[in-house]
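**Q** Kindly generate the corresponding structure for this input.
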Amino acid sequence: MTNTLYIRWSFFIVGLILLALGIAMTIRGELLGIGPWDVLHVGLFINFGLSIGIWSITTGLLIVLSTSLYFKRWPPIGTWLNMVLIGVFIDMFLWVLPIVANPIAEIALFILGVAVMGFGVGMYIASNIGAGPRDSLMLILIEKTGWTVKRVRTLIEIVVAVLGWLLGGPVGVGTVIIALTLGYIVHFTLPLSQKWIVQLTSK
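**A** I've put the predicted structure just below:
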């Protein structure tokens, strides 16, 4: 039991770190645009200040409160930790990662960032410690509609990107790439991570 819990928490924390790193990488590779949720966070930053990480936490809190009121139950501790840690890690990585001036390097950083994000999401959801606010919303919609992960996530990403664009957030071809591909990546990394956890806990 202790070993199983340790492995699950390890997947959870590493997944959050990878997700935040991937987000920061795509923001630094902004030549192609940024992810839908980050378009929203940047739009809020442009209009109201603070930081991208703080707006990530704030929007996450609003989603948590909304879904909790609707379903009349509080999410697990992992959801709260996700909400806070992702925002903190995003700001930390944005502080650490240098601004890239080379177009080829920016494109490479963006593409790698999308892949890292996909693995991060798959890993921390597979841990079953508690999905983040946005992915809790995704899982709820999957449960209610019966749609696939990739279909629901893609729909959410598109809606959020439009809202962010209306607030002045930067939308580019990279935004579309993330909206259309991240769901597909998670569709494969989630069951893969679940398989790894089962293999590690069965030893």
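
**Q** all contacts plus neighbour counts: C-alpha atoms, from now on.
**A** Will do.

**Q** What are the boundaries of the helices in this protein?
**A** Assigned by DSSP state H, the chain shows helices spanning 2-28, 36-48, 52-71, 77-96, 103-126, 133-145, 149-166, 173-201.

**Q** Relative to F110, how far out is P103?
**A** 11 Å (Cα to Cα, to the nearest Å).

**Q** quick one, which of the two is more surrounded?
**A** F110 (28 against 13; other Cα atoms under 10 Å).

**Q** Contacts only, for I13.
**A** Neighbour list for I13: Y124 [criterion: Cα atoms under 8 Å, 6 or more residues apart in numbering].

**Q** separation between it and L109?
**A** According to Cα to Cα, I13 and L109 sit 22 Å apart.

**Q** same thing with V64?
**A** V64 is 31 Å from L109, by Cα to Cα.

**Q** what's the closest non-adjacent residue to G60?
**A** Distance criterion Cα to Cα, 6 or more residues apart in numbering; nearest residue to G60, sequence neighbours excluded, is P133 at 5.3 Å.

**Q** Next, the contact list for that neighbour, please.
**A** G60, L61, I63, V64, T79, W80, N82, M83.

**Q** What are the neighbouring residues in contact with the spatially closest residue to T26 that is not a sequence neighbour?
**A** Computed as Cα to Cα, 6+ apart, the closest residue to T26 that is not its neighbour in sequence is F110, at 4.4 Å. By Cα under 8 Å, 6+ apart, the contact set of F110 is M25, T26, I27, R28, G29, E30, L32, G174.

**Q** One more sequence to fold, the one below, so I can look at both together:
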Amino acid sequence: MPATTPVRRARLQRLGVYLAGCVVFAAGATLFIHSAYGVDPLDTLALGLLEHVPLTIGIAQALVAVVCIALWSVWNRRRPVLSPFVTFLLCGSLIDLMRLTDTSALPRPVQLAIGVLLCAYGSALIIMSGIGIRAMDLVVITMTQRWRWPFWVAKASVEAVLLAVGWVLGGPVGVGTLCFLVFVDGLIQPFMAFNRRALRLENRGLVLAGSHAAAPAPSARIRGTA
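**A** Have a look, this model is predicted:
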């Protein structure tokens, strides 16, 4: 039906943005891993948990996601969502495939730098698609709408807590870990702003993830993305 064409086009665009985000994030994560400068803050926490509880790193990460989803669900009075686990599995599978590639031609610092940039840009695309937003980012978006924090402040605060707890539990912290915390968390917001202005992409993640936040202003958006 002609009347549904714009709706279908919008859905296909969102799906395309989401899938592109997953591929870009997986490519960045692969380079980040190959650089061997450390793990991201979530892995620091997961590996710290493994020092005390007999779990796999995947299960430990999934438990963190469950806690984040539960917090988001209670905070927004919404039913828990499963879509973050789709992203978890999809990105994980893509990373496993991409890790088979040889990136040794690139110096390790270059791999780290490109990996950080791609992780940030891929995260921005996933959030803006409004599909399969990572569990941690659901909480971050709610923080931006409840407390009016800039996205990068909320994101960095959450991951800093994960990093601190993981380090106390015995998880590894390297140069790459700190680079991930500072640059990935700091670049997602500018990349979302770029996508809105240059590519005319709507930030659907704010509408869907935080639509039940307490009395948000009609024009409330992540600062820097308008």
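
**Q** care to give me the TM-score?
**A** Here the superposed chains carry a TM-score of 0.81, computed using TM-score structural alignment, normalised by the length of structure 1; 194 aligned residues with a Cα RMSD of 2.8 Å.

**Q** As CSV, the contacts of P133 of structure 1 with distance to I140 of structure 1 would be great.
**A** Converted to CSV, the contacts of P133 of structure 1 look like this (distance: Cα to Cα, whole Å):
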residue, distance to I140 of structure 1
G60, 15
L61, 16
I63, 12
V64, 12
T79, 14
W80, 17
N82, 17
M83, 17
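
**Q** which of those lies closest to L155 of structure 1?
**A** Closest approach to L155 of structure 1 among these (Cα to Cα): I63, at 16.4 Å.

**Q** Skipping its backbone neighbours, what lies nearest the equivalent of G22 of structure 1 over in structure 2 in space?
**A** Under the alignment (TM-score structural alignment), G22 of structure 1 pairs with G28 in structure 2. Counting by Cα to Cα, 6+ apart, G115 is the residue found nearest to G28 of structure 2 once chain neighbours are left out, at 3.8 Å.

**Q** Just give the number of residues close to that neighbour.
**A** 26.

**Q** check contacts around the aligned partner of it in structure 1.
**A** In structure 1, the residue matched to G115 of structure 2 (TM-score structural alignment) is G113. By Cα under 8 Å, 6+ apart, G113 of structure 1 lies in contact with L21, G22, I23, A24, M25, T26.

**Q** Save the residues you listed as TSV, and put in distance to L155 of structure 1 too.
**A** Formatted as TSV, the contacts of G113 of structure 1 follow (distance: Cα to Cα, whole Å):
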residue	distance to L155 of structure 1
L21	23
G22	20
I23	19
A24	22
M25	23
T26	20
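
**Q** ok now do the aligned partner of L47 of structure 2 in structure 1, which residues does it touch?
**A** Alignment note (TM-score structural alignment): L47 of structure 2 maps to V42 of structure 1. Residues near V42 of structure 1 by Cα under 8 Å, 6+ apart: I52, G164, G169, P170.

**Q** For the residue in structure 2 that D135 of structure 1 lines up against, give its distance to P84 of structure 2.
**A** Superposed on structure 2 with TM-score structural alignment, D135 of structure 1 falls opposite D137. According to Cα to Cα, D137 of structure 2 and P84 of structure 2 sit 10 Å apart.

**Q** Also D185 of structure 2?
**A** Relative to P84 of structure 2, D185 of structure 2 is positioned 18 Å away (Cα to Cα).

**Q** Check V23 of structure 2 too.
**A** Separation of V23 of structure 2 from P84 of structure 2 (Cα to Cα): 15 Å.

**Q** Point to the residue nearest the middle of structure 2.
**A** S123 (4.6 Å; Cα atoms, centre = their mean).

**Q** and the gap between that one and Y18 of structure 2?
**A** The spacing between S123 of structure 2 and Y18 of structure 2, counted by Cα to Cα, is 9 Å.

**Q** Kindly report the same for L199 of structure 2.
**A** 15 Å.

**Q** swap in L47 of structure 2?
**A** In this view, L47 of structure 2 and Y18 of structure 2 are 28 Å apart by Cα to Cα.

**Q** Same question for V168 of structure 2.
**A** V168 of structure 2 is 35 Å from Y18 of structure 2, by Cα to Cα.

**Q** of these two, who's got more company?
**A** Set side by side, V168 of structure 2 and Y18 show more neighbours around Y18, with 25 against 13, by other Cα under 10 Å.

**Q** Pull the number of nearby residues for the nearest residue to the match of D135 of structure 1 once chain neighbours are set aside.
**A** Nearest residue to D137 of structure 2, sequence neighbours excluded (Cα to Cα, 6+ apart): K155, at 7.3 Å. Residues near K155 of structure 2, counting by other Cα under 10 Å, number 24.

**Q** What does K155 of structure 2 correspond to in structure 1?
**A** K155 of structure 2 maps onto R153 in structure 1, by TM-score structural alignment.

**Q** I figured that match was touching I140, is that so?
**A** No: counting by Cα atoms under 8 Å, R153 of structure 1 sits too far from I140 to count as a contact (11.1 Å).

**Q** Appreciated, that's everything.
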